[in-house]
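Q: Dropping a prediction and its sequence here:
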Amino acid sequence: MGTPEFAAPSLKTLIAAGEDVAAVVTQPDKPKGRGKHLSPPPVKELALKYNIPVLQPEKIRDEAFINIIQKLRPDIIVVIAYGKILPKAILDIPPKGCINVHASLLPKYRGAAPINWAIINGEKETGITTMLMDEGMDTGDILLTERVEIQDNDTTDSVYEKLKDIGANLLIKTISGLKKGMVRPIDQDDSYATYAPMLKKEDGRIDWAIKPEEIRNLIRGMYPWPGAYTRWEGKQLKIFKAQVASEERTSEEPGVIIKTSTDGIYVATGAGILLITELQPENKSKMSASEFIKGYKIGKGQIFD
């Protein structure tokens, strides 16, 4: 059970390992692009390539759908970024349980956007956890984990690319270990639990009163979606890349442009200066900050809010 590109390598690895994939369950096709043509999820495309039956229920709790899963009699159900919470009626079907591949080191970052929030919060590492699912949100017993360093220039996009393949390999290790009796479930320590709720567009708005490193982390964690942004002259300005120029407090108010140069736009924050190097004006293409400076009347003393 899975939907986005993140789940595709795991399905491919299961097939390559010779596992009998009885069916793939994924979200319904959704309209995409300007023409709003229905587009299949990446997991569906891969399943059809290997002639694996695909199920796309509108409602996961639908009795007819649950009956289909029961008739398949799966030993294990694998769940990776499916997009809906499974009811107990499904969790109870496979005798060996439902295994989830989650993109964090549980119990940290339970929820829908673990990669984003790990970067936003300035974490230096994240990883993959496989777990036995229960009715809670990412609260099941841990099976295996693998750690991954978050590098200084990583974004959600780059960490996502690393973790999708690591998740696929850890899933195979988990299933093999369970078959051999070498993997034993471990309770999560709820006292260490943190949460990673689904992102909203407004989460990307930059608060210039915080530290420059915190703003930079927000920019990295919000890339590619929903994007970190500020407002300038009444219009939205998306910020894609930035550097900490100084951690010394400036006399300027947060959000005030200190100077512009070929390097980019230097902006005062609550505890230092941020250098913006790549951005996107409203209804325009992405560009370097130096290109933006050449094409727009922006300079010292103007304000981002």
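A: Here it is on my side, so go on. Keep in mind the model is a prediction, meaning the values are calculated, not measured. Numbers count the residues shown, from 1 in each chain.

Q: hey, let's count contacts and neighbours off CA atoms from now on
A: Will do.

Q: Strands of the stretch 51-200 of the chain, residue ranges please.
A: For the stretch 51-200 of the chain, the strands defined by DSSP state E, counting those that start in this stretch cover 54-55, 77-79, 98-102, 125-132, 142-149.

Q: okay if I get those strands as JSON lines plus distance to residue 20 and mean neighbour count?
A: Formatted as JSON lines, those follow (distance: least, Cα to Cα, whole Å; neighbours: other Cα atoms under 10 Å):
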{"stretch": "strand 54-55", "distance to residue 20": "14", "mean neighbour count": "18"}
{"stretch": "strand 77-79", "distance to residue 20": "12", "mean neighbour count": "24"}
{"stretch": "strand 98-102", "distance to residue 20": "16", "mean neighbour count": "25"}
{"stretch": "strand 125-132", "distance to residue 20": "20", "mean neighbour count": "23"}
{"stretch": "strand 142-149", "distance to residue 20": "21", "mean neighbour count": "18"}
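
Q: Put together JSON lines for those strands, with distance to residue 252 on each row.
A: Output for these, formatted as JSON lines (distance: least, Cα to Cα, whole Å):
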{"stretch": "strand 54-55", "distance to residue 252": "58"}
{"stretch": "strand 77-79", "distance to residue 252": "50"}
{"stretch": "strand 98-102", "distance to residue 252": "43"}
{"stretch": "strand 125-132", "distance to residue 252": "34"}
{"stretch": "strand 142-149", "distance to residue 252": "35"}
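
Q: Comparison target below:
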Amino acid sequence: MNILLFASAYNGMCQRVHRELEAENHRVSIELSASEEVMQEAVAQFQPDLIICPFLKHRVPEAIWREHLCLIVHPGIEGDRGPSSLDWAIDMERNQWGVTLLQADEEMDAGDIWATQNFPLRGAPKASLYRREVIATAVAEIKNILLDAIQKPDFRPRPLDYSNPNVKGKCLPLMRQDWRKIDWLNDNTETIVKKIHAADSFPGVLDDIAGNTVYLFGARAEYRKTNAKPGELIGYRDGAVCRATRDGAVWIRQMKMAQHGEKTFFKLPALQVVTQQFHNPEYFEHLGVLDSQVQQDINTEIKNGVAYLSFDFYNGAMNTEQCIALLAKLRELRAHADVRVIALLGGEDFWSNGIHLNCIESSVDPAHESWRNINAIDDVVQEIINMDNKITVAALRNNAGAGGAMMPLACDSVWAREGVVLNPHYQTMGLYGSEYWTYLLPKRVGQHLAHELTTQCMPILAKAAKAIGMVDQVLPEDWELYHQTLQKACEELTKDELFFSTLEQKQQRRVADECVQPLETYRAAELRQMKAIFDNPDSDYHKLRYNFVHKISCGKTPSRLINHTTKEKVLQIA
């Protein structure tokens, strides 16, 4: 089928739907513009058999949905309507939520229902629920509907019927800041965390800290006794700040200053906002580091000879200090006598997305901070490559991009959860890239494919990555089953015969590779390219980074996403 995707951004949902459909041999084209004229032109050029809207914030023009079947992915249960679906589900403490595939119609979210499927609602931030449960459920529904449409020509959708007692959803308005507002004197810790979860990662909860107006993101409950007044800052850790509540405390991982006049701000680690952007940072000079079992961005669990190393950095971005801390933890594990296998888990929502563009943008000298950050992440990759006394496993539970998609290749094995999407390229940010990619990627996929992956800038699914050698094993998508399978496979690697033979082969390969070309020459060549880009104030990187951080759209769909017959053929790896 010819399937056209309308979307407001080429986000994780759109990327996965795109590549999953292509894996099913459908021809897919994408239009990101909100212009009715451009959307109609895309329809006229592509002549789609079906239009799917995986992530659309605006209406489909009537001229299109009256003439073409348009299916909208709505992140809500049957009958749910409105732009704040997940926000309200979290606020109302629903234990079940869902995804509904409905037909575009005159009234928003009120069209005929083609599919609906529910899932258990975790106590997690909105963005985490969207990335894990919503995307997986939406993809399953779309694939099932296409199967039904092909195999069951008599299939008909059903109209939305609020008189049906099984329809539990309803139309709810946009959730505004007056509803999200935290009452620090009366709200308990659980309520505060819930409010911030419902606003993560957009729009955040608008709040005031000692006269500074900020948006709050990334909450974690800390049930510790404190004598501080509710709302008062009591300490910090891993870039997060801790605020007292009436019955405990809450960690805030990220903040964004509210717009002040013409000046706009962007999300940063909360401690950085407090110390660098608050008008009265001296007010908080008494704060110190707090011990916490809750707020630990880097955490290790050692079990049966396996160290499970998680590095749960917000949105997968790794700033210089986080890279230095991760390197220290790797070196600590290298010296740990009881550890034979190190499984690098990444975070709860991303494995890694490489260097931290927001922190770089906020620095006094972005070129210098870019250089510090890329060298720090290169040090991490170097440590993994040279880990000659342990077996390393990149356990890709979630998506990875840019340097974060190259870093797993430094490990001895790469095991990805089914449905994971990788973006192994840098050029969309105007960068050549480092992380030893010129050594690691061709070693796995060959020079030709490495060139295509890094220049065509397309996402790749875990299964397709396995087919070309970028991933070694694809494990089940179910979160619990993935971890059970991972643990069993990792523990198998610790057994004497397999461990020592694998280690010997690894050491021999590294020696052989070093004889062909010293490892550090790859890094030196990559960094020469990167430094030239960093040091050039007119390079595309500085402009693209600024636009990315400030969420400024280029205003048109990238040509690589438009699939017309006259367009140059791109690498077909779904």
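A: Arrived safely. None of the values given here were measured: they were computed from a predicted structure.

Q: still on that earlier bit, for the strands of the stretch 51-200 of the first structure, which one sits closest to residue 256 of the first structure?
A: Judged by Cα to Cα, the one of those that comes nearest to residue 256 of the first structure is strand 125-132, at 32.8 Å.

Q: how much does the closest one deviate in direction from strand 98-102?
A: Computed by axes from the mean of the first three to the mean of the last three Cα atoms, to 10 degrees, the angle separating strand 125-132 of the first structure from strand 98-102 equals 170 degrees.

Q: secondary structure class for the equivalent of residue 191 of the second structure over in the first structure?
A: Matched by TM-score structural alignment, residue 191 of the second structure corresponds to residue 214 in the first structure. Recorded secondary structure, residue 214 of the first structure: helix (DSSP: H, G, I helix; E, B strand; the rest coil).

Q: Surely residue 214 of the first structure touches residue 122?
A: Yes. Look at residue 214 of the first structure against residue 122 with Cα atoms under 8 Å: they come within range, at 7.3 Å.

Q: mind checking the end-to-end distance for stretch 110-126 of the first structure?
A: 12 Å (Cα to Cα, to the nearest Å).

Q: List the buried residues of that stretch.
A: By neighbour count on 16 or more other Cα atoms under 10 Å, the buried set for stretch 110-126 of the first structure is 110-120, 122, 126.

Q: I'd like the residues you listed as TSV, with distance to residue 17 of the first structure appended.
A: Below are those laid out as TSV (distance: Cα to Cα, whole Å):
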residue	distance to residue 17 of the first structure
110	29
111	29
112	28
113	29
114	28
115	27
116	31
117	33
118	31
119	33
120	36
122	36
126	26
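
Q: can you pull the contacts of residue 183 of the first structure?
A: 143-144, 174, 177 (Cα atoms under 8 Å, 6 or more residues apart in numbering).

Q: ditto for residue 99 of the second structure
A: So residue 99 of the second structure contacts 73-78, 116-118, 134, 137-138 (Cα under 8 Å, 6+ apart).

Q: Out of those residues, flag the one nearest to residue 309 of the second structure.
A: Closest approach to residue 309 of the second structure among the contacts of residue 99 of the second structure (Cα to Cα): residue 134, at 26.3 Å.

Q: For the closest one, grab the count of nearby residues.
A: For residue 134 of the second structure, the neighbour count with other Cα atoms under 10 Å is 25.

Q: From what I see, it and residue 77 are in contact.
A: No. With contacts counted by Cα under 8 Å, residue 134 of the second structure stays clear of residue 77, the gap being 11.0 Å.

Q: Give the intersection of the neighbour lists for the two.
A: 98-99.

Q: of all the contacts of residue 183 of the first structure, which comes closest to residue 273 of the first structure?
A: The closest of the contacts of residue 183 of the first structure, once distances to residue 273 of the first structure are taken by Cα to Cα, is residue 144, at 41.4 Å.
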